[in-house]
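**Q** Sequence below, structure please.
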Amino acid sequence: MSLPDLAAVLVEVRRRAPLTHCLIGAVTAPVVADGLLAAGGRPMMTSTIDEAPALVRSADSLLVDLAALNQETTTAIMPTVAAARYAGMPWVLDPDAIGVAPVRTALAHNLIRLRPAAVRGNASEIRTLAGGIGGSRGADSTLDSRTVVDDARRLAASTNGVVVVSGMVDVVTDGDRVVQLAGGDALLARVTGTGCLLSGLVAACAAVASGFDAAVAAVAMMSAAAEMAARRSTGPGSFKVALIDALADLEPAALQTRMQTPTPVPVQR
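**A** Take a look at the predicted model:
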């Protein structure tokens, strides 16, 4: 299996500064916007039905994040995705907290039919999207990411895209290739919006690289930045600030070393 050139993806993000249109809730929007800017991208956060479908045409990628849905954002999602698909730009789905919530669960299943370039979620969310019972508790997963590899592969194959399963070990698959990447820090789970930020990084990277390479690069960026931030911080509050700084400080060459010893998962035929 050939390995993605993670350094090249990060360099290209910083060179091109892709504009990512984020349809996202107000709770997590600030950390996603700050993280995208720190990494080298640019965020746009318009989510109204009157403006989002028009403004997305000027973007390089789209993130649809179902966290903290409100009625206005829900109404804007489908026409904005339609405009993005018409423009030929990659779009990423973050099916936050689906499973029990009736509105966002049905919406996520409808969005999957529109074939996102990537889906990023936790193990419970991915299993739910793949047709199983995820067993989530709000936005938290009750499953280990490594237990849903087959679900992720099926979902990726059905969308002809990439699936990222977040957890203690992150799983990335395009339905054929499967890579597991360990790293990051436990403090990521104690700061609101870090999963949404990872989804935003996937969208930014997807604007400059192929889906699989973009997803692996985004995961590596987030893991490396979290490890740097943990060394600089004393708790969740300082970690949040240090994470943004670390994304800005990432060295492309150091990022590439994370793929020197990946853990490939055998593909079962």
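
**Q** Please make it C-alpha for all contacts and neighbour counts, starting now.
**A** Will do.

**Q** Give me the residues contacting stretch 200-207.
**A** The contact list for stretch 200-207 (CA atoms under 8 Å, 6 or more residues apart in numbering) reads 9-10, 13, 18-20, 22, 32, 36, 41, 60-63, 89-92, 117-118, 214-215, 217-219.

**Q** Does Leu201 lie in a helix or a strand, and which?
**A** Counting by DSSP states H and E, the element that carries Leu201 is helix 194-206.

**Q** how about this one, so we can line them up?
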Amino acid sequence: MQQLLWPLVQAVRTQSPLVHNITNLVVMNNTANALLAVGASPIMAHAHAEVAQLQTICQALVLNIGTLDEYWVEAMLQAAAAANALGRPWVLDPVGAGATAYRDDVLRQLLALRPTIIRGNASEILALARHHTTATKGVDSTAASTEAVTAARQLSAQWGSVVCVSGETDIVVDGTRRADIANGSPLLTRVTGMGCSASAVLGALAAVAPPFEAAVAGVALFSLSGELAATGAAGPGSLQVRLLDTLHSLTEAEFTAHLRLRVW
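**A** Purely as a prediction, here's the structure:
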């Protein structure tokens, strides 16, 4: 599969898909800049009067529940329904799944609209699949990605979604396939919004490729870029700058040489 991924990264750069994000207040700037760096175009909007119409001009939708309120939830539901009606792919980032009953109720409503791709950490995926075998620590995971493979497969089977579990090794599953991407850096966990930015990048790839291939390419691009950016970074601050630069300038030779991918 590896030889199929770089052309998808290039497709984002050449096609510059428009990606609509209803995301959390903490990460809007990070998310928009990550999309611009990979070659996509971001829209950040949540007004009820326009979210459905926006789907007619956007190629993908990303929903991130990090900072919920009732108004934004209704905007997400309207946008996802409109994306489905138009056949547009959409990504769900279930930030903090399992932390509160309200958050879980919102996620039940969004899952019923069958997201194209779900991307979260292991604790979030376990909670989303209602495998209450681990505790949620805010937006951080208390479980390894390998512990959530069964839950990810359950979600994929139930909702028809491709499911990505982030961790030391990122894992992507659909009904029959599994891909493990062993790139990344622990320093990424010291910067807020890295997972949210990764979800947005998945949206850009979903705009140009089938869901499983898009998810693998997006995870590979972001994790590998994070790994390379962390090399020589003085700390979290310089990592952010280096990550954007790497997402923008990554070459095929670097991608091929450094990607650690296993497809089952």
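
**Q** Would you map the strands across structure 1?
**A** Here structure 1 has its strands, by DSSP state E, at 19-23, 42-44, 61-65, 91-94, 118-122, 162-166, 169-173, 178-182, 263-264.

**Q** closest one to Ala54 of structure 1 among these?
**A** Closest approach to Ala54 of structure 1 among the strands of structure 1 is made by strand 19-23 (11.1 Å; CA to CA).

**Q** Report the mean distance between that closest one and its aligned residues in structure 2.
**A** Strand 19-23 of structure 1, aligned to structure 2 and superposed, deviates on average by 0.4 Å (mean CA distance after the TM-score superposition for structure 1).

**Q** Mind giving me the packing neighbours of that strand?
**A** Judged by 3 or more CA pairs under 8 Å, 6 or more residues apart in numbering; DSSP states H and E, strand 19-23 of structure 1 is in contact with strand 42-44, strand 61-65, helix 194-206.

**Q** Distance to Asn122 of structure 1 and mean neighbour count added to those, as TSV?
**A** Below are these laid out as TSV (distance: least, CA to CA, whole Å; neighbours: other CA atoms under 10 Å):
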stretch	distance to Asn122 of structure 1	mean neighbour count
strand 42-44	23	22
strand 61-65	13	29
helix 194-206	9	28
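
**Q** Any chance of JSON lines for the ones you listed, columns distance to Asp185 of structure 1?
**A** As requested, these are exported to JSON lines (distance: least, CA to CA, whole Å):
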{"stretch": "strand 42-44", "distance to Asp185 of structure 1": "25"}
{"stretch": "strand 61-65", "distance to Asp185 of structure 1": "23"}
{"stretch": "helix 194-206", "distance to Asp185 of structure 1": "11"}
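
**Q** Pro211 of structure 2 versus the nearest residue to Val191 of structure 2 once chain neighbours are set aside, what's the distance?
**A** The shortest distance from Val191 of structure 2 to any non-neighbouring residue, by CA to CA, 6 or more residues apart in numbering, is to Pro236 (5.8 Å). The spacing between Pro236 of structure 2 and Pro211 of structure 2, counted by CA to CA, to the nearest Å, is 31 Å.

**Q** higher neighbour count, these two?
**A** Using other CA atoms under 10 Å, the more surrounded residue of Pro236 of structure 2 and Pro211 is Pro211, with 23 against 16.

**Q** I'd say the more buried one and Cys164 touch.
**A** No: Pro211 of structure 2 lies out of contact with Cys164 (CA atoms under 8 Å); the separation is 10.9 Å.

**Q** hey, what's in contact with both of those two?
**A** By CA under 8 Å, 6+ apart, Pro211 of structure 2 and Cys164 have these common neighbours: Ile117.

**Q** Let me see the ranges of the helices in the stretch 51-200 of structure 2.
**A** Under the criterion DSSP state H, counting those that start in this stretch, the stretch 51-200 of structure 2 contains helices at 51-54, 70-86, 101-111, 122-128, 149-159, 194-206.

**Q** Now the corresponding residue of structure 2 for Ala248 of structure 1: closest residue in space that isn't a chain neighbour?
**A** In structure 2, the residue matched to Ala248 of structure 1 (TM-score structural alignment) is His248. Once flanking residues are discounted, His248 of structure 2 sits nearest to Ala37: 4.6 Å by CA to CA, 6+ apart.

**Q** Quick check: that neighbour vs Ala198 of structure 2, distance?
**A** Ala37 of structure 2 sits at a distance of 12 Å from Ala198 of structure 2 (criterion: CA to CA).

**Q** ditto for Leu221 of structure 2
**A** 9 Å.

**Q** Check Thr192 of structure 2 too.
**A** For Thr192 of structure 2, the distance to Ala198 of structure 2 equals 12 Å [CA to CA].

**Q** Repeat that for Ala234 of structure 2.
**A** 22 Å.

**Q** Tell me who's in contact with Pro68 of structure 1.
**A** No Pro there; residue 68 of structure 1 is Ala. Ala68 of structure 1 touches Ile24, Gly25, Ala26, Val27, counting by CA under 8 Å, 6+ apart.

**Q** Please tell me how far it sits from Thr28 of structure 1.
**A** Taking CA to CA, one finds Ala68 of structure 1 at 8 Å from Thr28 of structure 1.

**Q** The closest residue in space to Thr194 of structure 1 that isn't next to it in sequence: neighbour count?
**A** In space, not counting the residues next to it along the chain, Thr194 of structure 1 is nearest to Leu188; the distance is 6.2 Å by CA to CA, 6+ apart. Leu188 of structure 1 has 21 neighbouring residues, counting by other CA under 10 Å.

**Q** quick one: Leu188 of structure 1 and Cys196 touch, right?
**A** No: assessed by CA under 8 Å, Leu188 of structure 1 is found out of contact with Cys196, at 11.2 Å.

**Q** Okay, now stretch 35-45 of structure 2: how far is its last residue from its first?
**A** Across its full length, stretch 35-45 of structure 2 reaches 15 Å end to end, with CA to CA as the criterion.

**Q** List the buried residues in it.
**A** Leu35, Leu36, Ala37, Val38, Gly39, Ala40, Ser41, Pro42, Met44 (16 or more other CA atoms under 10 Å).

**Q** which non-adjacent residue is nearest the second one?
**A** Read that as Leu36 of structure 2. Pro42 (7.0 Å).

**Q** Quick one: residues contacting the one you found.
**A** Leu18, Val19, His20, Asn21, Ala32, Leu35, Leu36.

**Q** Next, the contact list for the fifth one, please.
**A** The reference is to Ala32 of structure 2. By CA under 8 Å, 6+ apart, the contact set of Ala32 of structure 2 is Ser41, Pro42, Ile43, Met44.
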